[in-house]
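**Student:** Below is the sequence, then the predicted model.
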Amino acid sequence: MRSNYLFTSESVSEGHPDKVADQISDAVVDLFLSKDPEARVACETLVTTQRIVIGGEIRCRGAYDEEQFADTHGWAPGVRDEIEQVVRHVVQKIGYEQGGFHWQTADFDNHLHGQSAHIAQGVDESGNKDEGAGDQGIMFGYATDETPDLLPATLYYSHRILERLAKDRHDGTVPFLEPDAKSQVTLRYENGEPVAATALVVSTQHAPGYCDDGREGSDAAKYAQLRDYVVGVFNDVLPAGFVSDETKIYVNPTGRFEIGGPDGDAGLTGRKIIVDTYGGAAPHGGGAFSGKDPTKVDRSAAYVARYLAKNVVAAGLAKRCTIQLSYAIGIAEPLSLYVDLHGTERNGASAEKLEQLLPQLVKLTPKGIRTHLGLNKPIYGPTAAYGHFGRKPDGDLFSWERTDLVDRLKQAIA
């Protein structure tokens, strides 16, 4: 392990086109889970200039059944309208009322259809057969003691910067901000600990004139106001002393960012998986989370892997922990469980001991994960912006962030 180095992570705001798509997809998941806790949903979203398109596969009692509602192409009366209302509400809540993308006037296309019967027969519980994984794949969980929420510091502060911008935009504190934004944080590590910010970047969509690119309509005084505000957020969010005269600060380095959101760049579900997880500080299995019900192990197994890794670190058994799980479609039990403590193990812990212990604490089948974490509920909308991890648990919302295994881990390792 290196002790002294620079590391960088980025985040994107709720108004970033890809995050708009993620939030729409998860709102659709929540809608169907609110109707049927056993609903199967795989919803993908495309957003671009004045257009929203959703597609994918679903199964939901009372809402979509190709035989029961054959005369309406499988849809129960009113459900298609309800989906559109939910989608438009997401865009409205984010704050898009622009000529190039408006919650009320954007064209909307719904191409959701029934789930493949061949997938269903492998995944569904039947007779003596336990519910199988919704797909094959590998999933990773990670935790580090760099921050109170056991998330890598570079990503943690990238998220917090943009959350602050969004809060101030929504409450009217800074009326010149628009929804689309990105942040990037580079920290210097000494002896493995973050000690200073060497570079900070924010690109935020803004009202006309809040730029200084020398072109018509730019206003140096307004840009200075925007820049001073962002620098103030840096100082508020990062620990005291992290921002100094030596920190390189870039605020809207292109000079102007008036055209943004889906009007400036198309957005798709699942294109910000590193932002969603650990900012590049840990491996990623490749599967996106948003738009998927919890039978899809891309989502649920990644959540339980984070849950286990976080509890290991919270129990003081290691400073860093990575966990990998793997599954085969239709098979209930994981094919493998791998633990890496990165040479930071403490208090008698070892990767080998944890590989034997962790499956005894949580049943790692898809059904076991969903039951333990309470995942068959409409809880996914809030996960789709500012990271799925490092959040405050609230009942079943962010239940994978609980540290309720700590005492059992300590007792078992002692």
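**Tutor:** Yes, it's here.

**Student:** Please count neighbours and contacts with C-alpha atoms only from this point.
**Tutor:** Will do.

**Student:** May I ask you to confirm that G141 belongs to a strand?
**Tutor:** Yes - under DSSP: H, G, I helix; E, B strand; the rest coil, G141 falls within a strand.

**Student:** and it, what does it touch?
**Tutor:** By C-alpha atoms under 8 Å, 6 or more residues apart in numbering, the contact list for G141 reads A302, Y303, V304, A305, R306, Y307, L308, A309, T322, I323, Q324.

**Student:** please redo it, this time with the cut-off set to 6 Å
**Tutor:** Applying C-alpha atoms under 6 Å, 6 or more residues apart in numbering, one finds that G141 lies in contact with A302, A305, R306, T322, I323.

**Student:** Nearest to T144 among those?
**Tutor:** T322 (9.0 Å; C-alpha to C-alpha).

**Student:** How far off centre is stretch 255-270?
**Tutor:** With C-alpha atoms, centre = their mean, to the nearest Å as the basis, stretch 255-270 stands 19 Å off its chain's centre.

**Student:** How about it, which residues are buried there?
**Tutor:** 255-264, 266-270 (16 or more other C-alpha atoms under 10 Å).

**Student:** Show only the entries of those residues found in helices.
**Tutor:** By the criterion of DSSP state H, membership of these in helices covers G261, P262, D263, G264.

**Student:** and which of those is nearest to H113?
**Tutor:** Out of those, the member with the shortest distance to H113 (by C-alpha to C-alpha) is P262, at 24.8 Å.

**Student:** tell me the contacts of the closest residue to the closest one other than its chain neighbours?
**Tutor:** Excluding its sequence neighbours, the residue lying closest to P262 (C-alpha to C-alpha, 6 or more residues apart in numbering) is T48, at 4.4 Å. By C-alpha under 6 Å, 6+ apart, the residues touching T48 are P262, D263, A266.

**Student:** ok now do the first one, which residues does it touch?
**Tutor:** If a contact means C-alpha under 6 Å, 6+ apart, then P262 has P17, V47, T48, T49 as its contacts.

**Student:** if you look at those, which of them are in helices?
**Tutor:** Counting by DSSP H, those contribute P17 to helices.

**Student:** need the contacts of P262 in a markdown table with distance to G55, can you?
**Tutor:** Formatted as a markdown table, the contacts of P262 follow (distance: C-alpha to C-alpha, whole Å):
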| residue | distance to G55 |
| --- | --- |
| P17 | 17 |
| V47 | 12 |
| T48 | 15 |
| T49 | 18 |
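
**Student:** Of the contacts of P262, which belong to strands?
**Tutor:** V47, T48 (DSSP state E).

**Student:** which of the contacts of P262 count as buried?
**Tutor:** Taking 16+ other C-alpha under 10 Å as the criterion, what is buried in the contacts of P262 is P17, V47, T48, T49.

**Student:** Pasting the second one now:
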Amino acid sequence: MAESPTEGHPDKVADLIADALLDEFLRKDPYSRVSLEVMVISGMTFVAGHVSTEGYVDIPGIVRSTIKEVGYNRPELGFDADASAVIISIEEQSPEIVLGLSQEGAGDTAVVIGYACNETESYMPLPISLAHFLSKKLADLRKTGRAPFLRPDGKALVTVAYEGTKPLFVKDIILFAQHDPDVSLEKLKEYLVEEVVKKVVPSRYISKETRILVNPSGRFVLGGPVADVGQTGRKIVSDAYGDTAYSGGSAFSGKDPTKTDRSASYLARMMAKHVVAGGFAERCLVQLAYAFGVSEPIAFDIETYGTEKVEKERIKEALREIFPLNPRRMIEFLDLRKPIYKKTACYGHFGKEELPWEKLTKLEELKERLGGGIQ
């Protein structure tokens, strides 16, 4: 099973604000060191953390413009961009962290996971891929005005039935969609089944056993931060691969790329994707571990679940030779000092072709090194 919240979900509002602020700091100073936490609740947004930068950022302005962009721009929603108080507590980054980074070491201690499989064109697991498409479709219908009765909060959950590692059909599709009070649940379900489910989920995955539910608990008028507090980093599984792969346990949003729990997660995904895209395995999980201040990973391993077409140790050695595992070189290789992070905060950090860690730039080199069959 996999879930995907819409951008109006309170936890995603917090992630969006954190990454919008990170982008602005990097836009003003690409070498900004940023570690931010955001909490949103009715009428208030809290921003706290540590920042070292040469640039100035209008934090309240970025916070309010992000909230407005999500769609919280009317008092009746209970969380209004113009009326939200912004409370800030930011200090300079610890000099001990600065010292560790100056020695080209990792900016944090982290265990990270990268994963890819051949279930979808994006090399992402089918459940999380469908969940992201469904929740994004909800948001798109609302933001383009085609479904003005929808409100920003929402979520999609998808369960897929498998035979071994092969997806057979979608077992459950559950949509939670915040809506205006004058919309009946019956009309809402009819509309979302036609305009969301049928437009997103390929018909080959729909069977007579597929169950579709819309707002199974009933009315969903009160939502967003007025109904539930939101915080950064509380959707790490939906940010990654759903329940198909392990999670390293760390959140991504609000952290600059010197934090290896973010940057190394991106590199690990890129490595895993190369393995599957090259046809060397049907599934690949890459595990990396970093210690603060240490310039190389303290652990590196891969798992191909018995689907490898080339000996696993050969794949592992080729990945180590081709991809830069040093934190500084990793940042340079992926060009991570640019303001690209806001687009990762919702609908997953992986599977979006425009992001640098999704590019197959080393595929030909990997093929040259691994060549044909098992030796």
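**Tutor:** Noted; the coordinates are in hand. Please read all numbers here as calculations on a predicted model, not as lab measurements.

**Student:** TM between them?
**Tutor:** In this superposition the chains share a TM-score of 0.96, using TM-score structural alignment, normalised by the length of structure 2; 368 aligned residues with a C-alpha RMSD of 1.1 Å.

**Student:** what's the closest of the contacts of P262 of structure 1 to A153 of structure 1?
**Tutor:** P17 (24.7 Å).

**Student:** need the contact list for the aligned residue in structure 2 for the closest one.
**Tutor:** Under the alignment (TM-score structural alignment), P17 of structure 1 maps onto P10 of structure 2. Counting by C-alpha under 6 Å, 6+ apart, P10 of structure 2 touches G224, P225, G230.

**Student:** One more pass at 10 Å, please.
**Tutor:** 16, 39-41, 152-154, 223-232 (C-alpha atoms under 10 Å, 6 or more residues apart in numbering).

**Student:** same deal with N311 of structure 1?
**Tutor:** So N311 of structure 1 contacts 143, 150, 305, 317-318, 321, 400-409 (C-alpha under 10 Å, 6+ apart).

**Student:** check which helix or strand covers the counterpart of it in structure 2.
**Tutor:** N311 of structure 1 maps onto H274 of structure 2 when the alignment is built from TM-score structural alignment. Following DSSP states H and E, one finds H274 of structure 2 within helix 260-277.

**Student:** go on, S244 of structure 1?
**Tutor:** Using DSSP H and E, no helix or strand contains S244 of structure 1.

**Student:** before we move on, what about E190 of structure 2?
**Tutor:** helix 185-192.

**Student:** Check E84 of structure 1 too.
**Tutor:** Going by DSSP H and E, E84 of structure 1 is in helix 79-94.

**Student:** still on that earlier bit, mean distance between the helix holding H274 of structure 2 and structure 1 after superposition?
**Tutor:** Superposed on structure 1, helix 260-277 of structure 2 shows a mean distance of 0.3 Å to its aligned residues (mean C-alpha distance after the TM-score superposition for structure 1).

**Student:** what range in structure 1 does whatever helix or strand comes next after that helix sit on?
**Tutor:** The helix or strand immediately downstream of helix 260-277 of structure 2 is strand 283-290, counting by DSSP H and E. The alignment of strand 283-290 of structure 2 onto structure 1 (TM-score structural alignment) spans residues 320-327.

**Student:** which other helices and strands contact the helix holding E84 of structure 1?
**Tutor:** helix 17-35, strand 51-59, strand 101-102, strand 107-114, helix 153-170, strand 177-190 (3 or more C-alpha pairs under 10 Å, 6 or more residues apart in numbering; DSSP states H and E).

**Student:** Could you rerun that using 7 Å?
**Tutor:** Under the contact definition 3 or more C-alpha pairs under 7 Å, 6 or more residues apart in numbering; DSSP states H and E, helix 79-94 of structure 1 sits against helix 17-35.

**Student:** Regarding V34 of structure 2, what is its secondary structure?
**Tutor:** Relying on three-state DSSP, one would call V34 of structure 2 strand.

**Student:** Just give me the match in structure 1 for it.
**Tutor:** Checking TM-score structural alignment: V34 of structure 2 goes with V41.

**Student:** Pretty sure that match sits against D293.
**Tutor:** Yes - between V41 of structure 1 and D293 there is a contact under C-alpha atoms under 7 Å: 5.2 Å.

**Student:** before we move on, back to that, relative to I161 of structure 1, which of the contacts of P262 of structure 1 is nearest.
**Tutor:** P17 (18.2 Å).

**Student:** how near is that closest one to G264 of structure 1?
**Tutor:** 8 Å (C-alpha to C-alpha, to the nearest Å).

**Student:** In structure 1, what range does the helix holding E190 of structure 2 match?
**Tutor:** By TM-score structural alignment, helix 185-192 of structure 2 lines up with residues 223-230 in structure 1.

**Student:** mean deviation (superposed) between the matching stretch and structure 2, please.
**Tutor:** Looks like 1.5 Å for stretch 223-230 of structure 1 (mean C-alpha distance after the TM-score superposition for structure 1).

**Student:** so is the equivalent of L200 of structure 1 over in structure 2 in a helix, a strand, or just coil?
**Tutor:** Under the alignment (TM-score structural alignment), L200 of structure 1 pairs with I173 in structure 2. With three-state DSSP as the basis, I173 of structure 2 sits in strand.

**Student:** what's the burial count for I173 of structure 2?
**Tutor:** 24 (other C-alpha atoms under 10 Å).

**Student:** Pretty sure it sits against L213.
**Tutor:** Yes - counting by C-alpha under 7 Å, I173 of structure 2 touches L213, with 6.3 Å between them.

**Student:** how about P167 of structure 2, what does it touch?
**Tutor:** V160, A161 (C-alpha atoms under 7 Å, 6 or more residues apart in numbering).

**Student:** Kindly recompute the last result at 8 Å.
**Tutor:** Per C-alpha under 8 Å, 6+ apart, neighbours of P167 of structure 2: E119, L126, V160, A161.

**Student:** Next one: T165 of structure 2 from R269 of structure 2, what distance?
**Tutor:** Taking C-alpha to C-alpha, one finds T165 of structure 2 at 19 Å from R269 of structure 2.
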